[in-house]
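Engineer: What would the 3D arrangement of this be:
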Amino acid sequence: MFRNLVEEGNLVDLGWKTNKFTWCNRHEDESFTKERLDKALANPRWKVTYAEALVETLLAIYSDHSPILLYCSFERCSAYRYHSSFKYEANWINEMGCREAASEAWQGSYRGETGLEKVLYKLDKTRKGLQKWSRHMVRDRNRAIREKTQLLGELQSREEPSTIKKQKACSKILTFYWNKKT
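Structural biologist: A predicted model of the protein is given here:
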């Protein structure tokens, strides 16, 4: 039935970028198997409209399936500008260096005549100190995520059952980092 739908719709496979396979049984023995189960399909009219379309196979971090991501237009994505404001995250208090950054900013010298001016100055200085600290924390965490993601990609691209333990360890670390980001 599915094949009939594909034929009737004149649908074609859009291919892939990076890893061809979208599923792995994660066995560490001779029953190790990888397959390309997931595909993006389109008809010729759609392909002409979205000529720059690209399908990327993402890394399997939480599952034995690798998700696929369809990019339709790079121009549309780059047109958006993101503006972020400062927000204190409650879980930061558990992060290394947060208390120190806040204490250092709060304990510093202050300007102002009234008590309110002193407090406002200290709050602003603390905000700036925490912004600087959080940028470094996020940069360090993102670097670690990039490194582990690259390693996981290299491991998943090999067709060897001997890499499964390392893949599982990498996935566990990435899960930890992603849970800390949220």
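
Engineer: going forward, measure contacts and count neighbours with C-alpha atoms only.
Structural biologist: Fine.

Engineer: The nearest residue to K20 once chain neighbours are set aside: neighbour count?
Structural biologist: Excluding the flanking residues, the one nearest K20 by Cα to Cα, 6 or more residues apart in numbering is R36, at 6.3 Å. Residues lying near R36 (other Cα atoms under 10 Å) number 13.

Engineer: From Q167, how far off is R36?
Structural biologist: R36 sits 18 Å away from Q167, going by Cα to Cα, to the nearest Å.

Engineer: measure A42 to W23 for me?
Structural biologist: For A42 relative to W23 (Cα to Cα), the value is 21 Å.

Engineer: So which of these two has more stuff around it?
Structural biologist: The neighbour comparison of A42 against W23 (other Cα under 10 Å) goes to W23, with 18 against 15.

Engineer: let's see this one next to it:
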Amino acid sequence: MEAFRRALEETGLADLGWRGNKYTWNNGHEGVTFIKERLDQVVANQWWRATFQEAGVEVLSTWVSDHKPLLVLAKEMGERRYKGKKFKYEMNWGMEEECGRLVEDVWSKRRENSGFLRSVQQKLACCRVSLRRWSRGLNKGREGEIKEKSVQLRVLEEEEGPNNMGEIKKLRGEQSILLDKEDLRWKQRVKKHWLANGDKNTKFFHACANQRRKKNTIKAVRDSQGRLVIEEKEIEGAF
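Structural biologist: Below is the predicted model of the structure:
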């Protein structure tokens, strides 16, 4: 660590410190072999520190990696509010047990004096009304639950040790499920933006195209003899 500090001084960089829990890594052990260290830091040069004098680094909770993420707070961003207009079924609703029970309840009710097609239309309309009413506070409630569990994780991680690692792991698992639902919610919104802006020559289009190109790039394959080939012509020949 001392060598690291000297290297920072020689390059003109400085550690921005931390807020909250100091330790960014632990080995996850629940016995006497438990270890935690501050392995991760954020550094900046003199110009950046002069420009963002109020900047700070917040150590966040983690639920997947054994390293805690670091959030650089350069300025306070106001919250953005999105107002819903037309009804759209949210894919993440399917991960909620209550959603399935609600649809099943609406669909099981018989509609008197109506033909088959009319009955289906009425059930769809009732589902729309029920889902809209049910989901009204779902996203806010989930966001609040995520924040609440993040706070609980942070408190537990302040005193993390072999005696509470089991509780921390359980809370991380619950947090992971909530974040999977949020991830699905925002994936659906990205697709909506793609339908509106995807074919236009915009920054959004180029960002999506570059990301897709990186994802679809084939860097190596194994041929019919099981050899790993990495050259472009060899990859083409293997296919």
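
Engineer: How about the lengthiest helix in the second structure, which residues are buried there?
Structural biologist: Ranked by residue count and defined by DSSP state H, the top helix of the second structure is helix 165-197. Buried residues in helix 165-197 of the second structure, counting neighbours by 16 or more other Cα atoms under 10 Å, are found at 165, 168-169, 171-172, 175-176, 178-179, 181-182, 184-185.

Engineer: and what of stretch 5-15 of the first structure?
Structural biologist: L11, L14.

Engineer: now do stretch 62-81 of the first structure
Structural biologist: In terms of neighbour count (16+ other Cα under 10 Å), stretch 62-81 of the first structure has its buried residues at H65, S66, P67, I68, C72.

Engineer: In contact with P162 of the second structure, which residues are there?
Structural biologist: Counting by Cα atoms under 8 Å, 6 or more residues apart in numbering, P162 of the second structure touches H29, E30, G31, V32, F34.

Engineer: closest to L13 of the second structure among the residues you listed?
Structural biologist: For these, the minimum distance to L13 of the second structure (Cα to Cα) is 31.9 Å, reached by F34.

Engineer: Map the residue nearest to K20 of the first structure across to the second structure for me.
Structural biologist: By TM-score structural alignment, R36 of the first structure lines up with R38 in the second structure.

Engineer: need the strands for the second structure, in chain order.
Structural biologist: Taking DSSP state E as the criterion, the second structure carries its strands at 14-15, 25-26, 36-37, 43-44, 56-59, 70-73, 221-222, 228-229.

Engineer: Quick one: these as TSV, columns for distance to G137 of the second structure too.
Structural biologist: Formatted as TSV, the strands of the second structure follow (distance: least, Cα to Cα, whole Å):
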stretch	distance to G137 of the second structure
strand 14-15	41
strand 25-26	35
strand 36-37	39
strand 43-44	40
strand 56-59	29
strand 70-73	28
strand 221-222	48
strand 228-229	52
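
Engineer: so where's the longest helix in the first structure?
Structural biologist: The first structure, longest helix under DSSP H: helix 115-157.

Engineer: angle of it against helix 164-181?
Structural biologist: 160 degrees (axes from the mean of the first three to the mean of the last three Cα atoms, to 10 degrees).

Engineer: Which strands or helices does helix 115-157 of the first structure pack on?
Structural biologist: helix 98-107, helix 164-181 (3 or more Cα pairs under 8 Å, 6 or more residues apart in numbering; DSSP states H and E).

Engineer: out of those helices, which comes closest to R143 of the first structure?
Structural biologist: Ranking these by proximity to R143 of the first structure (Cα to Cα) places helix 164-181 first, at 10.8 Å.
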